[in-house]
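Enquirer: Predicted model and sequence follow; I will ask about them next.
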Amino acid sequence: MLTEVTVTRYITPLREGGSLPGLVEADDRGTYVMKFTGAGQGRKTLVAEVVCGELARRLGFRVPRLVTIGLDPVLGLAEPDQEVQELLKSSAGRNLGMHFLSGALGYDPLAFRVSPEEAGRIVWFDALVNNVDRSWRNPNLLMWQGEVWLIDHGASMIWHHNWPGAEASAARPYDISDHALRAFAPDVARAGLELAPLITEELLAEVTAEIPDVWLADEPGFDSPDDLRRAYARPLLARAADIHERVKVKGDQ
């Protein structure tokens, strides 16, 4: 399971993100980018971050270490910013933290080139999880210590916002028209040959086990957190087999 830590100090909001994540210190002396259950799409965003982040790590991608962060809403009382104060008050309990990569630079495709092989691996993974937030406008990639790191997967697996339509949603092609790495001739077919065999029921069970029960509770149509975990795994297992064939540019037949 993800390591559990507790917030000791709220440092500052990070206003680049629409959900207003914050930079915090925790009782393990670590510094984390914290995402809140009380923001935006709430806990479903955090579930997507865990599933995609932990799956990416097991597939060999560089992603910041994830933890769950306990938050006492009393921290919000000292915040002068009303928006931040309300966010902290509404996010009591377990939230999500990502290790802060100090000194990292935002990825710029005009400044940093990647090989077709690396671009293909990233595009294939984004297609697998249906990441709609890796555009050239907002790459959600960082350069740290000379290497590309993947961040911010909260907008992935959009089918979990409408479970009755999940199967149909997951069957659609993946559009890379605006993908940040499209210009680098991503070798998606090669990536599929390498990565698709790694996506197994056992791997997905391991990844979804990392989701805290409290983020899965009371989902309509599901009897238990484990029932919902299996629902997260099914579309990913199905997509892995042929998603490399459904990576499209808008207008392609």
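Expert: Cool, got the structure. Just so we're clear, the structure is a prediction, and the values are computed from it rather than from any experiment.
Enquirer: use CA for all of it now, contacts and neighbours both
Expert: Will do.
Enquirer: And Val33, how close does it get to Gly42?
Expert: Val33 sits at a distance of 16 Å from Gly42 (criterion: Cα to Cα, to the nearest Å).
Enquirer: more crowded one of those two?
Expert: Val33 (21 against 17; other Cα atoms under 10 Å).
Enquirer: three-state assignment of that one?
Expert: strand (DSSP: H, G, I helix; E, B strand; the rest coil).
Enquirer: which residues touch the lengthiest helix in the chain?
Expert: In the chain, taking DSSP state H as the definition, the longest helix is helix 225-242. Residues from elsewhere that reach helix 225-242, judged by Cα atoms under 8 Å, 6 or more residues apart in numbering: 128-129, 160, 166-167, 170-171, 192, 196, 199-201, 204-205, 208-209, 213, 216-217, 219, 222.
Enquirer: Return the distance of the following helix or strand past it from the chain's centre.
Expert: Moving toward the C-terminus from helix 225-242, the next helix or strand (DSSP states H and E) is strand 247-248. Centre-to-centre, strand 247-248 and its host chain are 21 Å apart (Cα atoms, centre = their mean, to the nearest Å).
Enquirer: Tell me which residues are up against strand 247-248.
Expert: Contacts for strand 247-248 (Cα under 8 Å, 6+ apart): Ala127, Pro173, Tyr174, Asp175, Ile176, Ser177.
Enquirer: which among the contacts of helix 225-242 end up buried?
Expert: Leu128, Val129, His160, Ala166, Ala170, Gly192, Ala196, Ile199, Leu204, Thr208, Ala209, Leu216 (16 or more other Cα atoms under 10 Å).
Enquirer: structure B:
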Amino acid sequence: MDESLYDLRTVQVTRYVTPLREGGSMPALAEADDGFFYVLKFRGAGQGVKALIAELIGGEIARTLGLKVPEIVFATLDSAFGRTEPDEEIQDLLKASVGLNLGLHYLSGSITFDPTVTHIDETLASKIVWLDCLLNNVDRTARNTNMLLWNRELWLIDHGAALYFHHSWQNWEAQATRSFAYAKDHVLLPLATRMTELDAELKGKLGNERIQQIVRQVPDEWLLAAESPFATAEEHRQAYAQFLTTRIAHSATFVKEAQHARETII
């Protein structure tokens, strides 16, 4: 496997265009020096670098499983950026985000996925629910699907709420083997009929080598800035790898929980 195929690009942010929505994370549409627009996730917002770590790991695992995710890039803000921003709250956010942030390619013209309007097949639904159970992603509900339709295809966005155990790291080894109770709230659970059938295939795509490739892309500066019980960035990085490989090995546990939850709501 050619590791260079998975290297993330780095862009320099040149223009803050507009905030995308209210809330703690305060993402924004921004333009970069490559001429493209990105949805920018700031290290100085809300959950800080932990949300960026979850976004990177979750997005790259989704891509490995063959699911569609906008290109993820590292996005650099220099200290001069945002000085002319008139909104004080946004200016404070930009000042707190100097350095390396994260961007997702902006899907211009996309629309929010609405399960009452657009039907997706059971294979795709099963893969997405499996992914979110693996990642402990609590944020793919009917209220907030975090999926877009673009060019007639379904795209996954916003994995910042995944891996929620890393906000405290308490009992994280044990959490890796547990089921995922929030599967019952997943917007696609009613359609996820093939999780057991697809389990071995999905696990096979996420071998130890691929997991290591993904976690190696998490920057040291994010790991060192995130509060954790680990002494070094590499120990911190390998804890993510251990959590993921353990959880993948115990996927039958969360698949069974999701099946049970689906039977309950059908």
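Expert: Received, thanks. Every value quoted in this text rests on a predicted model; they were computed, and no experiment measured them.
Enquirer: okay, now the closest residue to Pro116 of structure 1 other than its chain neighbours: neighbour count?
Expert: Excluding the flanking residues, the one nearest Pro116 of structure 1 by Cα to Cα, 6 or more residues apart in numbering is Pro186, at 4.5 Å. Neighbourhood size, Pro186 of structure 1 [other Cα under 10 Å]: 21.
Enquirer: where's whatever residue of structure 2 lines up with Pro186 of structure 1 relative to Tyr106 of structure 2, distance?
Expert: Aligned by TM-score structural alignment, Pro186 of structure 1 pairs with Thr193 of structure 2. Distance of Thr193 of structure 2 to Tyr106 of structure 2, given as Cα to Cα: 31 Å.
Enquirer: Show me the helices in the stretch 101-250 of structure 1, by range?
Expert: 116-129, 166-170, 188-195, 201-208, 225-242 (DSSP state H, counting those that start in this stretch).
Enquirer: coming back round to it: tell me the contacts of the residue nearest to Pro116 of structure 1?
Expert: Pro186 of structure 1 is in contact with Ser115, Pro116, Glu117, Glu118, Ala119, Gly120, Arg121, Val123, counting by Cα under 8 Å, 6+ apart.
Enquirer: Asp187 of structure 1 too?
Expert: Neighbour list for Asp187 of structure 1: Pro116, Glu117, Ala119, Gly120, Arg121 [criterion: Cα under 8 Å, 6+ apart].
Enquirer: Give me the residue at the spatial middle of structure 2.
Expert: Centroid-nearest residue in structure 2: His159, 2.5 Å away (criterion: Cα atoms, centre = their mean).
Enquirer: mind listing what the residue lying closest to that one once chain neighbours are set aside touches?
Expert: Using Cα to Cα, 6+ apart and skipping residues adjacent in sequence, the residue nearest His159 of structure 2 is Glu55, 4.6 Å away. With contact set as Cα under 8 Å, 6+ apart, Glu55 of structure 2 has these partners: Asp158, His159, Gly160, Ala161, Ala162.
Enquirer: Map the fourth one onto structure 1.
Expert: To tie it back to what came earlier, the one meant is Ala161 of structure 2. That one, Ala161 of structure 2, aligns with Ala155 by TM-score structural alignment.
Enquirer: wait, its match sits on Arg134?
Expert: No. Ala155 of structure 1 lies out of contact with Arg134 (Cα atoms under 8 Å); the separation is 9.6 Å.
Enquirer: Looking at the two, which is more packed in?
Expert: Each of Ala155 of structure 1 and Arg134 has its neighbours counted (other Cα under 10 Å); Arg134 has more, 24 against 18.
Enquirer: That one pairs with which position in structure 2?
Expert: Arg134 of structure 1 maps onto Arg140 in structure 2, by TM-score structural alignment.
Enquirer: Show me what Val47 of structure 1 aligns to in structure 2.
Expert: In structure 2, Val47 of structure 1 lines up with Ile53, judged by TM-score structural alignment.
Enquirer: Quick check: the closest residue to that match other than its chain neighbours vs Thr193 of structure 2, distance?
Expert: Leaving out its chain neighbours, the residue that sits closest to Ile53 of structure 2 by Cα to Cα, 6+ apart is Val218, at 6.5 Å. From Val218 of structure 2 across to Thr193 of structure 2, the span is 34 Å (Cα to Cα).
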